[in-house]
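**Q** From the sequence below, what's the structure:
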Amino acid sequence: MKNIFNKWWGTASVFVAGVAMLSSCNKELPQPTPIVPPTPSGQTITQLLAGNAKYSILRAAITRAGTALTFNPSDASAVYTVFAPDNDAFIASGIPNETVVGGLPVATVASILNAHVIPGVELKAADLSTAFPNMYLQSGLVLSSTPPIPYRMPVFPSRRTGGAWFNDIAIKATDIDASNGVIHEVSRVFFPPSQVIAQVAAANSNLTYLMAALQRADAGPPAGAPQLIPILSNAAANLTVFAPTNQAFQNLFTAMGLPTAITTINALPTQTVWGIVAFHVLGSRAFSVNLAAGNSTAASIMGVAQQINVTGGTVTVRGPGNVLPTTPATPYSATVTAPNINAINGVVHVVDAVLLPQ
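**A** Predicted structure coming up:
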């Protein structure tokens, strides 16, 4: 297996405007008329929320956050897209009432609310893309304002046959118009992640074999290939990782006739391990709700396509090498057992088998 990954790694319009010459003959040129934007009419986002009892917890959260918010829903001159959790959404997410909101730290409440707002954009349901990869938009939650990479928490609204989504959260009501933007009602609260993918994996005791494989791969990647842990640690990246469990690695080693101990990973060639691990990473964020029903493919960062199947809500994925010596004509698939683990720079789906690109 050690050499199979080397062969694939390698790789104004000018507008001219004519200038019209004006002869005045002592005539005074007309003065330009100022363009005055129309005054917004109707209710602001604040007024719409205030007029509906089902948003009482959200109103309490806005009050609790106060000046820590990066948006002002009362500003009639602003434009926002708000993905608004109603009371049922807060309750489903473990925040049952206004009293609980009032007991949360201000910074926590503000970060949650800021992540539900896209400032400067009025995004209607018809504007949501049905294509994949999803729309990549920045929320009002500032992750870093320090040069050279100031950035905010990205969010991924989308529309599919089964409905509209805010990340992996269902949108249950769309296009509630306000004078300063639009509200889409969501079914759960989005809790912004605080870790990148590498940290998520390192903190999961069921992914210790994967972390060992990442470290082994980075000890000697193919010529010109990047190390993987820095990629998974890049907060500005946008990735999907299908993460095999410890048992998944042990099952693979058993099928290969190797010891099931984690030390087996360090006995494999580094380039082989790099190719296997890189095959589990997609270069875009794919929540389970964004994957097409039936069969589809998605290219990994190593260039080899994964085969993905979605049937009745169950997601399976496999690679060209996912066959057993005893049944070479019947490829086996990895099943997603824990989907949509959010990270700052992507999403992790835990799977029960190791994917093999070759």
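**Q** only C-alpha atoms for contact and neighbour calcs from this point on.
**A** Fine.
**Q** and Asn134, what does it touch?
**A** Asn134 makes contact with Phe156, Pro157, Ser158, Arg285, Ala286, Asn290, according to CA atoms under 8 Å, 6 or more residues apart in numbering.
**Q** Tell me how many other residues surround the fifth one.
**A** Burial measure for Ala286: 25 neighbouring residues, criterion other CA atoms under 10 Å.
**Q** Also the fourth one?
**A** Using other CA under 10 Å, Arg285 is surrounded by 26 other residues.
**Q** Repeat that for the last one.
**A** For Asn290, the count of nearby residues is 22 (other CA under 10 Å).
**Q** Wait, it touches Thr130, no?
**A** No: using CA atoms under 8 Å, Asn290 is not in contact with Thr130, being 9.0 Å away.
**Q** Output the contacts of Asn134 in CSV; the columns should cover distance to Gly51 and secondary structure.
**A** Below are the contacts of Asn134 laid out as CSV (distance: CA to CA, whole Å; DSSP: H, G, I helix; E, B strand; the rest coil):
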residue, distance to Gly51, secondary structure
Phe156, 28, coil
Pro157, 26, strand
Ser158, 28, strand
Arg285, 36, coil
Ala286, 36, coil
Asn290, 34, helix
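**Q** and which of these is nearest Ala203?
**A** Checking those against Ala203 by CA to CA gives Arg285 as the nearest, at 20.6 Å.
**Q** just to revisit the earlier point, need the residues touching each of Asn290 and Thr130.
**A** With CA under 8 Å, 6+ apart as the test, Asn290 and Thr130 both reach Ser158, Arg160.
**Q** one more, for comparison:
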Amino acid sequence: MTLSKHPASGRQWGLLSVLLIAVVVSFSACKSNDDNTPAPKTINDLISAGNGTTNQFTIFKKALQLANLSGPLSQAGTYTVFAPTDAAFRLFGYADTNAIKAPSAAPLLAAVVQYHILSTRLEASAIPTAINTAQQTLSGGTLYTSKVASATGTSTSVSVNGAHVLSSNSDASNGVIHVIDRVLLPPAFGNVVATIQGIPSILPTASFTFLQAAIAKIGTTAVSSLTSTGPITVFAPTDAAFTAAVPTIKTAADVSAMTAQQLTAILSYHIVPGRIYTPTVTNGTSLTTAQTGTVTLGTSTTSVTVTGKGNGSTASNITGPDITATNGVVHIIDRLLLPQ
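**A** Alright, predicted model coming up:
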């Protein structure tokens, strides 16, 4: 007996074949789209692109290139980069990429750039709500992150070595970027005494010959905390700061003519215990100095000041804040602090 094909059965098999072909074609299309998916951007990609239509990292990008770090930040890893904006570099005295390429910038460039990078991924949420949490940098140095709650408790501010984090958690395939408003300086010079001596090499407008004359007159042993392990914070008056507070002091010789006792009392009044970065202070904070006097900090949206008991209502402006030393922090000030 010959079996005949059922017409309905043939139609079903034909429909099934069409469906199978459609599934295969659809799967192949999806696979093709998956293969064309752009790879996640690296930290170097994001720094090179900047933000939106304007690249705010042109100087930092060039600094990374000159320090031979563009390559590593293009590869797999778990980095954290605190990225200074172009405005931060200009504030530091570097107007453009030509300035960062200058021979005078070369000796410290690699150290400065590496100091902005951690070898581990650190999300903003993982930064403790605390002052000066130590973080190890790519070069083996130490950064200090701080997270401070607002007075109302509704928000927090994050800073690193005194630089404000303007925006955080720009995700990359190999880490995260936090945008900061200041260039971070590693403690390349040493303790606060060596740092004060070294600052003019990177900030030529800062002159400390009067302060150095005072230290030479009394010796660091007389103010032992200057070279101690610390941490300490030093308010460093420029030459102009001496004259602004005491007009009769016009030269380093005038400082050297003062007695060791006078100079010890004055210098001790510029030292306070602890590592104090400006974003962590509040208006009206009173600090006890090394000679048991007090100075008062003032803050506003545009400045931070410090006032001594003998300065009356005339505050000293912190013109060069948050310079890190191995044993503390140096703040450049524009008026000598006078004890009562």
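**Q** Quantify their similarity with the TM-score.
**A** The pair, once superposed, lands on a TM-score of 0.63 when counted by TM-score structural alignment, normalised by the length of the second structure; 280 aligned residues with a CA RMSD of 4.2 Å.
**Q** Nearest to Leu49 of the first structure among the contacts of Asn134 of the first structure?
**A** Using CA to CA, these come closest to Leu49 of the first structure at Pro157, 21.5 Å.
**Q** just the helices in the stretch 51-200 of the first structure please.
**A** 56-65, 87-92, 98-103, 106-114, 197-202 (DSSP state H, counting those that start in this stretch).
**Q** Now Ala76 of the first structure. Nearest residue, chain neighbours left out?
**A** In space, and not counting its chain neighbours, Ala76 of the first structure is closest to Asn180: 5.3 Å by CA to CA, 6 or more residues apart in numbering.
**Q** got it, and Thr285 of the second structure?
**A** Leu297 (5.2 Å).
**Q** can you tell me which residue in the first structure aligns to that neighbour?
**A** Aligning on TM-score structural alignment places Leu297 of the second structure opposite Ile308 in the first structure.
**Q** Look at that match and say how many residues are nearby.
**A** Counted with other CA under 10 Å, residues neighbouring Ile308 of the first structure total 21.
**Q** How about the contacts made by it?
**A** Ile308 of the first structure makes contact with Asn295, Ser296, Thr297, Ala298, Val315, Thr316, Val317, Arg318, according to CA under 8 Å, 6+ apart.
**Q** do that again at 10 Å, thanks
**A** 291-298, 315-319, 333-335 (CA atoms under 10 Å, 6 or more residues apart in numbering).
**Q** tell me the strands in the stretch 201-340 of the second structure, going along the chain?
**A** Remark: strands assigned in the stretch 201-340 of the second structure by DSSP state E, counting those that start in this stretch are 232-237, 271-273, 286-288, 294-299, 304-308, 316-325, 328-333.
**Q** Please produce CSV containing those strands, extended by distance to Val23 of the second structure.
**A** Output for the strands of the stretch 201-340 of the second structure, formatted as CSV (distance: least, CA to CA, whole Å):
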stretch, distance to Val23 of the second structure
strand 232-237, 70
strand 271-273, 72
strand 286-288, 74
strand 294-299, 67
strand 304-308, 68
strand 316-325, 64
strand 328-333, 67
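**Q** closest one to Val158 of the second structure among those strands?
**A** Short answer: strand 316-325, nearest of these by CA to CA, at 15.0 Å.
**Q** between that closest one and strand 328-333, how many degrees?
**A** 150 degrees (axes from the mean of the first three to the mean of the last three CA atoms, to 10 degrees).
**Q** on contacts alone, who are the packing partners of strand 316-325 of the second structure?
**A** helix 192-202, strand 232-237, helix 239-245, strand 294-299, strand 304-308, strand 328-333 (3 or more CA pairs under 10 Å, 6 or more residues apart in numbering; DSSP states H and E).
**Q** The residue nearest to Ala76 of the first structure - how many residues pack around it?
**A** 26.
**Q** I'd like the distance between it and Gly42 of the first structure.
**A** Distance, Asn180 of the first structure to Gly42 of the first structure, using CA to CA, to the nearest Å: 9 Å.
**Q** Once you drop chain neighbours, what's closest to Pro200 of the second structure?
**A** Nearest one to Pro200 of the second structure, counting by CA to CA, 6+ apart, is Ala206 at 5.4 Å.
**Q** can you pull the contacts of the one you found?
**A** Ala206 of the second structure touches Ile196, Ile199, Pro200, Pro237, Thr238, Asp239, Ala240, Thr319, Gly320, Ile332, Ile333, counting by CA under 10 Å, 6+ apart.
**Q** wait, the second one sits on Pro186?
**A** No: counting by CA atoms under 10 Å, Ile199 of the second structure sits too far from Pro186 to count as a contact (11.9 Å).
**Q** out of the two, which sits in the more crowded spot?
**A** More crowded of Ile199 of the second structure and Pro186, by other CA under 10 Å: Pro186, with 22 against 18.
**Q** In a markdown table, list the helices of the stretch 51-200 of the first structure along with distance to Ala213 of the first structure and mean neighbour count.
**A** Putting those into a markdown table (distance: least, CA to CA, whole Å; neighbours: other CA atoms under 10 Å) gives the following:
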| stretch | distance to Ala213 of the first structure | mean neighbour count |
| --- | --- | --- |
| helix 56-65 | 42 | 21 |
| helix 87-92 | 37 | 19 |
| helix 98-103 | 42 | 15 |
| helix 106-114 | 34 | 21 |
| helix 197-202 | 12 | 19 |
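**Q** and Thr272 of the first structure, which of those helices is closest to it?
**A** The nearest among the helices of the stretch 51-200 of the first structure, by CA to CA, is helix 197-202 at 20.2 Å.
**Q** could you pull out the strands for the stretch 1-150 of the first structure?
**A** Going by DSSP E, counting those that start in this stretch, the stretch 1-150 of the first structure shows strands at 80-85, 117-119, 137-144.
**Q** Give me the mean deviation of the second one from the second structure.
**A** Compared with the second structure after the fit, strand 117-119 of the first structure shows a mean deviation of 1.5 Å (mean CA distance after the TM-score superposition for the first structure).
**Q** what packs against that strand?
**A** Short answer (3+ CA pairs under 10 Å, 6+ apart): strand 117-119 of the first structure packs on strand 80-85, strand 137-144, strand 151-155, strand 181-186.
**Q** try it again with 8 Å
**A** With contacts taken as 3 or more CA pairs under 8 Å, 6 or more residues apart in numbering; DSSP states H and E, strand 117-119 of the first structure sits against strand 80-85, strand 137-144.
**Q** go on, the first one?
**A** Under the contact criterion of 3+ CA pairs under 8 Å, 6+ apart, strand 80-85 of the first structure touches strand 117-119, strand 181-186.
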